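Asker: What follows is a predicted structure for the sequence shown.
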Amino acid sequence: MGNPKGRKQVKVVVLMGGWSAEREVSLVTGKGVAEACERLGHETVALDMDRNVATRLAELKPDVVFNALHGTPGEDGSVQGMLDLMGIRYTHSGLATSVIAIDKQLSKQALVPHGIRMPGGHVVKSESLYLGDPLPRPYVLKPVNEGSSVGVAIVTAQGNYGDPIGRDVAGPWQEFDELLAEPFIRGRELTTAVLGDRALAVTELKPKSGFYDYDSKYTDGLTEHICPANIPEAIAQACLDMALKAHRVLGCKGTSRSDFRWDDEKGVEGLYLLEVNTQPGMTPLSLVPEQARHIGMGYDELVGAILEDAR
């Protein structure tokens, strides 16, 4: 395909893969983005990131890097800092925003003073969980700086983790030295994508079983997406407003996705922002392309808009 709409052809390196817990999803995101860049007429190189990434980028001399990495070190400011030092333009958020957004505790400190409702809670040493609960049950334990619901555990009175949690029971406490403990918010899972300066839509996520964990996000058929969500207009508008405000307060660029829990017995007061993802997935099951389609924007146009923002 040629160069649509007269856009200037550029050399794009799609940076993907890496070594985070989200490597496989990043490879799928990167493949889709690279194919879209080629259809848009750009000279495109798909690069599976390894420890020699700086050398490879120096050799390739891209006009722009499409950052298709998920998790650390591609989403936590590390890669952003490297690209800043190399003077290479890149998609999505910059160094400072990435550092804050991937850290759930830092995000709270940045967003709550601006009137964005988020769950309470605090960081605990994993070792302390074997002695007693940090919060009344039910509560949620999650890594402070991982995305895609990696390592999330819901501790309930009737659960199988033990009381207190057993040292030998599988869970994030075996993988991480520290965890964020938050009150569990009953209700419904909602998410809103922001592109540029526009909140796109609200999607409700209905996992077929359990909660919206890593497998539910990336395994076809495990979660039903309802877009637009069948929720009251006031709740939908609150999601759009909070997602856009969080995007702006954190200084996000390109696209972001805000995830919510809504206790539907409490109206707007039951809506909580859980986290802001600064590099949302672009796989066939991903939510940002789905919401873009809802507003009439195809996948290639979405990729082109993110690239244009970076340039």
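Answerer: Thanks, I have the structure now.

Asker: From now on I want contacts and neighbour counts done on CA atoms only, so please keep to that.
Answerer: OK.

Asker: Setting the sequence-adjacent residues aside, check what's closest to residue 244.
Answerer: Computed as C-alpha to C-alpha, 6 or more residues apart in numbering, the closest residue to residue 244 that is not its neighbour in sequence is residue 199, at 5.8 Å.

Asker: Actually, residue 299.
Answerer: residue 289 (6.0 Å).

Asker: Check residue 250 too.
Answerer: Using C-alpha to C-alpha, 6+ apart, the nearest residue to residue 250 is residue 97, at 5.7 Å.

Asker: Please give the element, helix or strand, for the one you found.
Answerer: helix 95-102 (DSSP states H and E).

Asker: Please point out which parts of the longest strand along the chain sit buried.
Answerer: Taking DSSP state E as the criterion, the chain has its longest strand at strand 198-207. By neighbour count on 16 or more other C-alpha atoms under 10 Å, the buried set for strand 198-207 is 199-207.

Asker: Distance from the chain centre to the helix or strand following it, please.
Answerer: Next along the chain after strand 198-207, taking DSSP H and E as the criterion, comes helix 214-218. From the chain centre to the centre of helix 214-218 is a distance of 13 Å (C-alpha atoms, centre = their mean, to the nearest Å).

Asker: just checking, what packs against helix 214-218?
Answerer: Using 3 or more C-alpha pairs under 8 Å, 6 or more residues apart in numbering; DSSP states H and E as the contact test, no helix or strand touches helix 214-218.

Asker: Tell me which stretches of the stretch 101-250 of the chain form strands.
Answerer: 122-125, 139-142, 153-155, 178-183, 188-195, 198-207, 223-226 (DSSP state E, counting those that start in this stretch).

Asker: before we go on, here's another structure to hold up against the first:
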Amino acid sequence: MTTPLHVAVLMGGWSAEREVSLTSGNGVADALETLGHKVTRIDMGRDVALRLAEAKPDVVFNALHGTPGEDGTVQGMLDLMGLKYTHSGLTTSVIAIDKQLTKQALVPHGIRMPLGTVVKSESLHDRDPIPRPYVLKPINEGSSVGVAIVTESGNCGHPIARDAHGPWQVFETLLAEPFIRGRELTVAVLGDRALAVTELVPNSGFYDYEAKYTDGLTTHICPAEIPDHIARTAMQMALDAHHLLGCRGTSRSDFRWDDERGEAGLYLLEVNTQPGMTPLSLVPEQARYIGMSYAELVQAIIEEAL
């Protein structure tokens, strides 16, 4: 029997991932209510501090995705208010949402990540920053928002044309990384445990925002049908990254694995400190695989926050 708590669930907000956050937040809130907790649902607006002060919760479940809920801004506010909250704290959130800072924190400790270079989007119309194929991504967005793969046969031009559709039209700076051929893997971590390895197989294209959150566009293979030593290595890398960054609660590490190169072809791409909790999300799926229900997962995240 769990001790009833008053939990404020922060969701929504104004990031590119608003709709996913609302789905995550309402799922979490429903689960908390089934467990007997009192729940205050807050679709975050600019008055969020006032609404939290009025609610006076025992703990805040942060179900926000993207900025400002995942980048340290909300974490700093909650710290100033003296409120306990789920998931990672201010410093970890600032580092983990910035893909280049994440590399600087993890690579010196032996975590293999693709070498990247930060480029001005304007410069892409003059020359390629690195040899094709390469990946361009915003430095501090999640859920594959704004990711583009630039190939020799792509239709964006040589160099990238100014009228070609892509993240260079939206973001002033981008991170350029070599494209790693192979397979998309992900590992969830809860507390001190890596849960499983899932392979993500998009029906077409790559695992972008639409493929992540549209039912039927991606096949999840859990556990991934990969060699045991690759699975162990991925799970250990995810757990090490979780601890090195100082993550709390749950995180999810995304990988590319070039299966022609064995263990040397396994690269960590990024660490998500606020992984989704929707019906299609990977952390609840891996929790189910190890025998943990959605409600038990939510309760475990709450307990670590306390």
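Answerer: In hand now; what should we look at? Just so you know, these numbers come straight off a predicted model, no measurement behind them.

Asker: For the two chains, what TM-score is obtained?
Answerer: Overlay of the two chains. TM-score (TM-score structural alignment, normalised by the length of structure 2): 1.00; 306 aligned residues with a C-alpha RMSD of 0.4 Å.

Asker: hang on, the earlier thing: for residue 218 of structure 1, see how far away the residue nearest to residue 299 of structure 1 is.
Answerer: Distance of residue 289 of structure 1 to residue 218 of structure 1, computed by C-alpha to C-alpha, to the nearest Å: 14 Å.

Asker: out of those two, which sits in the more crowded spot?
Answerer: Neighbour tally, residue 289 of structure 1 and residue 218, criterion other C-alpha atoms under 10 Å: the higher count belongs to residue 289, 22 against 19.

Asker: mind checking the SS state of that one?
Answerer: Look at residue 289 of structure 1: counting by DSSP: H, G, I helix; E, B strand; the rest coil, its state is helix.

Asker: In structure 2, what residue corresponds to it?
Answerer: Under the alignment by TM-score structural alignment, residue 289 of structure 1 pairs with residue 284 in structure 2.

Asker: Where in structure 2 does the helix holding residue 97 of structure 1 fall?
Answerer: Counting by TM-score structural alignment, helix 95-102 of structure 1 corresponds to 90-97 in structure 2.

Asker: residues making contact with that stretch?
Answerer: By C-alpha atoms under 8 Å, 6 or more residues apart in numbering, the surrounding residues in contact with stretch 90-97 of structure 2 are 70-73, 75-76, 101-102, 105, 139-142, 245-247, 270-273.

Asker: List buried residues within the residues you listed.
Answerer: Using 16+ other C-alpha under 10 Å, the buried ones in the contacts of stretch 90-97 of structure 2 are 70-72, 75-76, 102, 105, 139-142, 245-247, 270-273.

Asker: ok, back up a step: quick one: the residue nearest to residue 250 of structure 1 from residue 39 of structure 1, how far?
Answerer: Going from residue 97 of structure 1 to residue 39 of structure 1 by C-alpha to C-alpha gives 30 Å.

Asker: So for these two, which residue has more residues nearby?
Answerer: When neighbours are counted by other C-alpha under 10 Å, residue 97 of structure 1 and residue 39 differ, and residue 97 comes out ahead with 22 against 16.

Asker: ok so, going back, now the longest strand of structure 1: which residue numbers in structure 2?
Answerer: Strand 198-207 of structure 1 corresponds to residues 193-202 in structure 2, going by TM-score structural alignment.

Asker: Mean deviation, the matching stretch versus structure 1?
Answerer: If you overlay the two and look at stretch 193-202 of structure 2, the average distance to its match in structure 1 is 0.1 Å (mean C-alpha distance after the TM-score superposition for structure 1).

Asker: Could you give the separation of that stretch from the chain centroid?
Answerer: Chain-centre distance of stretch 193-202 of structure 2: 13 Å, with C-alpha atoms, centre = their mean.

Asker: which residue sits closest to residue 230 of structure 2 in space, ignoring its chain neighbours?
Answerer: residue 263 (6.2 Å).

Asker: Show me what the one you found lines up with in structure 1.
Answerer: Using TM-score structural alignment, the equivalent of residue 263 of structure 2 in structure 1 is residue 268.

Asker: Just to confirm, what residue range of structure 2 does stretch 125-142 of structure 1 align onto?
Answerer: Matched against structure 2 by TM-score structural alignment, stretch 125-142 of structure 1 falls on residues 120-137.

Asker: Between the two ends of that stretch, how far is it?
Answerer: For stretch 120-137 of structure 2, the end-to-end distance is 12 Å (C-alpha to C-alpha).

Asker: Matching residue 223 of structure 1 against structure 2, which residue comes up?
Answerer: Using TM-score structural alignment as the criterion, residue 223 of structure 1 maps onto residue 218 of structure 2.

Asker: Could you list which residues are in contact with its match?
Answerer: Residue 218 of structure 2 neighbours (C-alpha under 8 Å, 6+ apart): 200-203, 207, 211-212.

Asker: Tell me which two in these are the farthest apart.
Answerer: Between any two of the contacts of residue 218 of structure 2, the greatest separation by C-alpha to C-alpha is 11.2 Å, found for 203 and 212.

Asker: and the gap between residue 55 of structure 2 and residue 306 of structure 2?
Answerer: 18 Å.

Asker: quick one, which of those two is more surrounded?
Answerer: residue 55 (16 against 11).

Asker: OK, contacts around that one?
Answerer: 8, 40.

Asker: Trace it over to structure 1, please.
Answerer: Residue 55 of structure 2 maps onto residue 60 in structure 1, with residues paired by TM-score structural alignment.

Asker: Could you check how far its match is from residue 90 of structure 1?
Answerer: According to C-alpha to C-alpha, residue 60 of structure 1 and residue 90 of structure 1 sit 14 Å apart.

Asker: now residue 171 of structure 1
Answerer: With C-alpha to C-alpha as the criterion, residue 171 of structure 1 and residue 90 of structure 1 are 35 Å apart.

Asker: So between those two, which is more surrounded?
Answerer: Using other C-alpha under 10 Å, the more surrounded residue of residue 171 of structure 1 and residue 90 is residue 90, with 27 against 18.

Asker: Would you confirm that the more buried one contacts residue 65?
Answerer: Yes: in this structure residue 90 of structure 1 lies within contact range of residue 65 using C-alpha atoms under 8 Å: 4.5 Å.
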